[in-house]
Structure formats: C-alpha cells, structure tokens
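**Q** Structure for the following, please:
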Amino acid sequence: MSSEKFENLEDDLSSCIDKLRPQVESLSLYIGEQKRNAVRQAEKKVEEANFIIQEMETEAKSAPIQYRTQMLGRLRQYRRNVDQLNKDLKRQSESGFSQADNYGFDRDDRMEASQRGRLMQGHQSLARTNESMARSHQVAAETDQVGVEILGELGRQREVLTRTKDRLHDTDSNLSKSRKILNTMAMRVMTNKMILIVIIILELGILGGVVYWKFFS
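**A** Prediction:
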C-alpha cells in the first residue's frame, strides 16, 4: 500500500466496525431509555465510520494509479459493511418503542443528528483546509527545491564558462607566441635565401672570371 495515512484510517475503520457490530446486534436486548441511548451510541459509530470512509476515499483518489484501484475496491467493501450495519440499526431502532417513546426519540434524534451533521461538516471543512495547506506546502517545497537546483546548475555553468574563458585566454596567448615564432622563422628563411642568392651570384661571377681568363686571355 502506498499511503500510510490510508492504512491508519483503515485500522481506525476496522476498529470502529468491530465495535459497531455488537452494538447493533445487542439492541434487541434493550428497551425504553436504555435502547434509545444504545441507538444513539450506535448512530455515532455509524457517522464516525462514514467520516473515516470519506477521508479514505479522498486519500485513495490522490494515490498513484497502480494503488488506486486496489484501495477503492477495499473501500467499497467497507462501505457495504457500514451500510448493512446502518440498515440493521434502523430496523432495530424502529422496533421496541411505544408511540410516546418514538416521539421523544425522534425529536432528540433530530436534534442530535442536526448537531452531528454540523460537526461533521466542520470536520470535513477542516480536513479540506488541511489538505489544501498540505498541498500548498508541498508545492512551495518543490518550488524551493527547483530553485536550489537551478542555482546550483547556474553556478556549475558559471564555473564552466570561467574555465572556458581562461582556456581561450591561454589559447590566444599561445597563438600570439606562435605568430611571433613563425614571423621570426620567416625572417630567418628570407635572410638565408638572400645569403644563398648572394653566394650563388658570387660563385657565378667567380666561375665567369675563371672561364674568361682561361679561354679569352
């Protein structure tokens, strides 16, 4: 199961149903005021069970899809059990009272039902508010995490750019040195060519002088 809250609610619901079942089954043993008190206690248990079921349904609907179907299936079984106990409770509560008892019971029951309804609405509103706040906190935490990751990534990119800039500076310096070396080599090559040309000219002059002296003098 993916939700610890759902499991805790399921334990609470199982405990509530286990307590409710003997209360409903024992209603036939009571009469008069005792039976009215027993019915009220059982009805409170039914409302408590329905409230837990609503919270479980909310939790199940927000669960991942791979767990949601299983959670909703178990929830439907619990709802059927509670509905059956509620039917048995109504059947038991409608029997065993005189007309005056029924009138007093219905009047008190309507008042208590109205109060319990308002109380349940308050609980539901509070639960929705808590869930909304929890989602807001989660979104804020996720936003903070994204911001931290972005700042970290920007810091890493800045370091990369700084290293790249340093490498470009070193490369430019190396290129300048290379250009100077190439210029020096070019000058030396030109000097060597000039010297070689002068030597060749001198050799040709000497060779021409020798030929002239040998054949024409």
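
**Q** Could you use CA atoms for every contact and neighbour count after this?
**A** OK.

**Q** Next one: Met120 relative to Arg40, how far apart?
**A** 16 Å (CA to CA, to the nearest Å).

**Q** Please provide the structure for the following sequence as well, for comparison with the first:
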Amino acid sequence: VETAESASHQNDRRAAAADAQRSLDAAKEVVELLEMECGALPKTQRSSLSTRVRSYRSELSDLGRRLKTVQRTDSHVASAAAADSIREDLFSGRDSGDQADERSRMLANHDRIAASNDRLRHAHAATIDMEERGAAIMGDLSRQRETLMRTRNTLGVARQGLEASRRVLQQMGRRAATNKLVLRGIAAAVILLFLFVMWP
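**A** From the prediction side, this is the model:
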C-alpha cells in the first residue's frame, strides 16, 4: 500500500490495481468457503452468519465494480495523454508564425494534462481505498472463519456427549429388562413353592 501511495507512474498505478484485484479474488474465495461451511451449521446459528456473509459478498461486488471503473479511467486517461502528446508534436512541427495561437495550444494542452493528472490521482486514491477495505474484509472474514471452526468443534464435542449418553441409556434399559425378567422368575418360583406347600 505504501508503494502504491507513492506511485507517480502509470505502471505503478496498474500494479496497485492488480494487487487490489488479487485481494478481491482471495476475499471471494474465503466468502465461498464460509458459505459452504455455513450450510453445515444448525438453523439457529446459520441465520446470523448467512446475513453477514451476504453482506460481505455485496461489498466485494461493489469493490469489484469500483476497481473496474478505476481501470477504465486509467486506460482512458492514458489514451488521452498519448493523443495530446501526438497533437503537441504535430503542432510543434508547424511554423505558423502566430505565437498567440501556439501559446493557446500549449495552455490547452497543459490544462488537459492537469485534468488527466487529477483523474489519475482520484483513480489512484480509489484503488488505495479499495485495497484497505479489501484487507479489512479479509481480516473480518478470517475472524468469522475461526469462530465458525470453534463452533463446529463445540458441536462435535456435544455430539460425542450425546452419543455417550445414548449408550448409557441403552445399557440402563437392558439392565432394567434383565431385572424385570429376574423379578418375574422369582415371583413364579414363590407361587410354585406356595402351591407346593398348600397342595394336600
């Protein structure tokens, strides 16, 4: 970012725009990963995270449009500067003898160059702003992904606890069934013993 801020040549500005494009591409990949992992969450936790992910995707789309505008502006300004340079070279080769007209053309060229420089500065400032916002989004997305991973780990621990509880309940059920059979056997033995004693 510091290199881009101090850039004064078109190649440096294009490099800054390329860096911004790479940052946007990386942020989009993180958003897509979050969208995939968000689908595995329970509905109670999925709603709020889905809203934030959609907000990130919308902001990334806006940054992408702004970056394309900056790139088009840079291209147009470069073309205009080249055309002005050609016209200036053509006019400088003529010997019209009219110094006033020559001065007017020079002033007009100077004004066009100044306007082009202003547009380039605005485009460069927009590129820097997009880089900073992209970096902020990447940081936020990284924190969201860490939160999501912690949530998944917590759900995994809870799932293991539920499995252990289910096994304990199954064992208790089997023991209860066994105890019931034993009690029935004892009751039957008591009845038979009673009948045997009471039989004349």
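
**Q** Next, the TM-score between them, please.
**A** Once superposed, chain against chain, the TM-score is 0.49 (TM-score structural alignment, normalised by the length of the second structure); 105 aligned residues with a CA RMSD of 1.7 Å.

**Q** sorry, back to before: for Met120 and Arg40 of the first structure, indicate the residue with more neighbours.
**A** Arg40 (19 against 16; other CA atoms under 10 Å).

**Q** ok, the more buried one - contacts?
**A** For Arg40 of the first structure, the contact set (CA atoms under 8 Å, 6 or more residues apart in numbering) comprises Asp109.

**Q** Quickly note the distance from it to Glu33 of the first structure.
**A** Arg40 of the first structure is 11 Å from Glu33 of the first structure, by CA to CA.

**Q** Tell me where the second structure has helices.
**A** Taking DSSP state H as the test, the helices found in the second structure are 2-5, 10-38, 43-92, 99-198.

**Q** Can you lay out those helices as TSV showing mean neighbour count?
**A** TSV is the format used below for these (neighbours: other CA atoms under 10 Å):
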stretch	mean neighbour count
helix 2-5	13
helix 10-38	17
helix 43-92	15
helix 99-198	14
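
**Q** Find the residue at the geometric middle of the first structure.
**A** Glu142 (7.0 Å; CA atoms, centre = their mean).

**Q** Then the second structure?
**A** Mean-position check on the second structure, CA atoms, centre = their mean. Result Val31 at 3.5 Å.

**Q** Surely that residue and Leu141 touch.
**A** Yes: in terms of CA atoms under 8 Å, Val31 of the second structure counts as a neighbour of Leu141; the distance is 7.3 Å.

**Q** Now do the shared contacts for these two.
**A** By CA under 8 Å, 6+ apart, no residue touches both Val31 of the second structure and Leu141.

**Q** from the middle of its chain, how far away would stretch 177-192 of the first structure be?
**A** 66 Å (CA atoms, centre = their mean, to the nearest Å).

**Q** what does stretch 153-160 of the first structure give?
**A** 26 Å.

**Q** try stretch 13-30 of the second structure
**A** 12 Å.

**Q** And for that stretch, what's in contact with it?
**A** Against stretch 13-30 of the second structure from outside (CA under 8 Å, 6+ apart): 1, 4, 7, 57, 60, 63-64, 67, 71, 124, 127-128, 130-131, 134-135, 137-138, 141-142.

**Q** rerun at 6 Å
**A** Ala4, Glu131, Met138 (CA atoms under 6 Å, 6 or more residues apart in numbering).

**Q** rewinding a little: how about the residue nearest to the centre of the first structure, secondary structure?
**A** Secondary structure for Glu142 of the first structure, judged by DSSP: H, G, I helix; E, B strand; the rest coil, is helix.

**Q** and it, how far is that from Glu4 of the first structure?
**A** Glu142 of the first structure is 21 Å from Glu4 of the first structure, where distance means CA to CA.

**Q** do the same with Asn86 of the first structure
**A** 28 Å.

**Q** And Gly104 of the first structure, by the same measure?
**A** Gly104 of the first structure is 44 Å from Glu4 of the first structure, by CA to CA.

**Q** what about those two, which has more around it?
**A** Higher neighbour count among Gly104 of the first structure and Glu4: Gly104, with 13 against 10, using other CA under 10 Å.

**Q** Now do the SS call for the more buried one.
**A** helix.

**Q** That concludes my questions; thank you for your assistance.
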